[in-house]
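Colleague: My questions concern the predicted model and sequence given below.
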Amino acid sequence: MMDELSLRLVPDALWEIAEPLIPRFTPRPQGGGSTPVDDRAVFTAVVFVLTSGCAWRHLPPSFGVTVPTAHRRFVAWARAGVFEKLHHAVLDRLGGAGELDWSAAILDAASVRAKKGGSLTGPSPVDRGKKGSTIHVLSDANGIPLVVDVSGANAHDSTLLQSMVDAIPAVKSRRGPRRRKPGKLRADKGYDYDKYRCWLREQGIVLRIARRGIERNDRLGRYRWKIERTIAWLTGYRRLTIRYERSGEHFTAFLSLAAALTCFKKIPT
């Protein structure tokens, strides 16, 4: 029986979405071996690490999962893209309920320090050249994260604009076909480059990007706070506040899980 903390971390409705996405256990051909640990217990332990920010070695034994098992399953699930699939599945639930606003998308980024370096890191221009990563987020008009990604802190925010827009998943709609293209794209002056403006026009997306040296950023204030709030939601998961994973793949997996949990909270009950 699951305790109160486990049910709060992974309610039944969330597990109903996540369970079909988790790779099935394959027993050894020769038989034998120990009984596999329950997938829900491992998933709950991973959510706890993301939420609390604790090191894997400090995972409480109350979850019924050993540290090596929890970390090994997390690595396997990250490689299988489980957390990205979960994010997309939750977006489908929101889209089917008519909770996504496709009138516009908002794009922004935020830097986090990478204590141990590793892949997808670089010298941060906003942290005295210390190793860091940049979290990139593209949301709908209400700030619900549609796409998340990670780059080195020394990579310019604008370099991921095309890949972020291309990565918007085809999401269910309440009526009609799946949708993946917003009506507009809102972003600050950091994304003001002619090549991106031309590319967005070719995609049929209306631009709402402030021009450097001409328009003031505060004109976007009516919308910018939504994406800033979204980034605050994501970095509220303490494992994302400071990056300790040397593997960029693992940090990206945690970010995708955080996006999925953030979206799940928006599903109407």
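Modeller: Now that the structure is in, tell me what you want to look at.

Colleague: make it CA atoms for all contacts and neighbour counts henceforth
Modeller: Noted.

Colleague: can you give me the helices for the chain?
Modeller: Listed in chain order, the helices of the chain (DSSP state H) span 4-9, 12-18, 39-52, 67-79, 82-96, 161-166, 194-202, 221-235, 248-264.

Colleague: would you list those helices in TSV and tack on mean neighbour count?
Modeller: Shown next, in TSV, are the helices of the chain (neighbours: other C-alpha atoms under 10 Å):
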stretch	mean neighbour count
helix 4-9	14
helix 12-18	14
helix 39-52	21
helix 67-79	16
helix 82-96	22
helix 161-166	15
helix 194-202	12
helix 221-235	17
helix 248-264	23
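
Colleague: can you redo those as CSV with distance to Ser111?
Modeller: Shown next, in CSV, are these (distance: least, C-alpha to C-alpha, whole Å):
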stretch, distance to Ser111
helix 4-9, 26
helix 12-18, 29
helix 39-52, 18
helix 67-79, 22
helix 82-96, 21
helix 161-166, 16
helix 194-202, 22
helix 221-235, 10
helix 248-264, 13
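
Colleague: for these, which one sits closest to Gly129?
Modeller: Among the helices of the chain, the nearest to Gly129 by C-alpha to C-alpha is helix 248-264 (18.7 Å).

Colleague: one more structure, for comparison:
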Amino acid sequence: MARPKPWEVEDELWAVIEPLLPKVERRTRHPGRKRHPGRLVLQGVLFVLCTGIAWEHLPQELGFGPGMTCWRRLVEWTEAGVWPRLHGVLLAELRSANALDFSRAAVDGSHIRALKGGAKTGRSPVDRGRTGSKHHLITDTTGIPLAATLTGGNRNDVTQLIPLLHAVSPVRGKRGRPRRRPDVVLADRGYDDDKYRRLVWTHGVKPPIARRGTEHGSGLGTQRRVVERVFAHLHWFRRLRIRWEIRDDIHEAFLTLGCALICWRRLMRSRRGAG
């Protein structure tokens, strides 16, 4: 069997996504042109996410529909909150399959260029002051993305530690109360601040954060590298390597969709292992 292209929406994935999409009733009078099928449009969105191609260059021969149709539908679905709900559903499925581990989490940030500017951009101190944005990410022990946020490139990582913890939605999937907070959160020296350590403690989370000026060899780096691996997976999606979107909500949509696709792949891997 040929391996599906990364932008192809398999039947199993479409069965998860379709119920989350807003229903648009067609008018009985003057219905106008029939809407392009949602599954094909979603594949067009994923094609842009994977390849980084401009919307107007979306290849028509693949049947996705016009680039602006895909862009407008992405805006519609983003404003309807589809992507956070999709991410939450997949995290619940992973927890139900015992593939999600809240015993330890890791956080980190990654700079990207923002060539067109827009909200949540700033002069990046690691890119000669060029305009950029920053992806902030929190993962579980095994490298499953729990939440991702977007800020300007001039924001310090440590200021986003508490917002990242708040960004993790309650995860169902098992009996009892939904799980939201990890037991421990690991971070590198960029997060070294006693004020934020105390704030993390107030959330019931232990913060073993590396201190500046201390020697390496604590062993925390081997546990934190899962978040760096997830960044590598996220930036495999070429649309997330450079920010082309002026609208911050659209870039955040791509970021959350990328996290959801990583969760989907992990879920499929866990099901194949169980089988």
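Modeller: Done, it's in. Everything numeric in this text was worked out from a predicted model, so none of it was measured.

Colleague: out of the helices of structure 1, which comes closest to Arg180 of structure 1?
Modeller: Each of those was scored for nearness to Arg180 of structure 1 using C-alpha to C-alpha, and the closest is helix 161-166 (8.9 Å).

Colleague: what's the mean gap between that closest one and the aligned bit of structure 2?
Modeller: Average distance between helix 161-166 of structure 1 and its aligned residues in structure 2, after superposition and using mean C-alpha distance after the TM-score superposition for structure 1, equals 0.9 Å.

Colleague: helices or strands up against that helix?
Modeller: Helices and strands touching helix 161-166 of structure 1, by 3 or more C-alpha pairs under 8 Å, 6 or more residues apart in numbering; DSSP states H and E, are strand 145-152.

Colleague: What is the distance between the strand it packs on and the centre of its chain?
Modeller: In this view, strand 145-152 of structure 1 has its centroid 6 Å away from the chain centroid, taken as C-alpha atoms, centre = their mean, to the nearest Å.

Colleague: That one: average distance to aligned residues in structure 2?
Modeller: In the superposition with structure 2, the average deviation recorded for strand 145-152 of structure 1 is 0.4 Å (mean C-alpha distance after the TM-score superposition for structure 1).

Colleague: Please identify the residue most distant from the middle of structure 2.
Modeller: For structure 2, the largest distance from the centre (C-alpha atoms, centre = their mean) belongs to Arg29, which lies 40.4 Å off.

Colleague: From Arg239 of structure 2, how far out is that residue?
Modeller: Here Arg29 of structure 2 is placed at a distance of 40 Å from Arg239 of structure 2 (C-alpha to C-alpha, to the nearest Å).

Colleague: Which parts of the stretch 101-250 of structure 2 are strands?
Modeller: Shown for the stretch 101-250 of structure 2, the strands assigned by DSSP state E, counting those that start in this stretch span residues 105-114, 122-123, 131-139, 145-152, 185-186, 242-243.

Colleague: distance from the first one to structure 1 after superposition?
Modeller: In other words, strand 105-114 of structure 2. After superposition onto structure 1, strand 105-114 of structure 2 sits on average 0.5 Å from its aligned residues (mean C-alpha distance after the TM-score superposition for structure 1).

Colleague: What distance do you get for the nearest residue to Lys189 of structure 1 once chain neighbours are set aside to Tyr191 of structure 1?
Modeller: With sequence-adjacent residues excluded and distances taken as C-alpha to C-alpha, 6 or more residues apart in numbering, Lys189 of structure 1 is closest to Ala210, at 5.1 Å. Distance, Ala210 of structure 1 to Tyr191 of structure 1, by C-alpha to C-alpha: 8 Å.

Colleague: Does Val112 of structure 1 touch Arg239 like I think?
Modeller: No: contact between Val112 of structure 1 and Arg239 fails when scored by C-alpha atoms under 8 Å: they sit 10.8 Å apart.

Colleague: ok so, going back, isn't the residue nearest to Lys189 of structure 1 right up against Leu185?
Modeller: No: Ala210 of structure 1 sits out of contact with Leu185 when judged by C-alpha under 8 Å, with a separation of 11.1 Å.

Colleague: what range in structure 1 matches stretch 109-127 of structure 2?
Modeller: Alignment of stretch 109-127 of structure 2 against structure 1: residues 109-127, by TM-score structural alignment.
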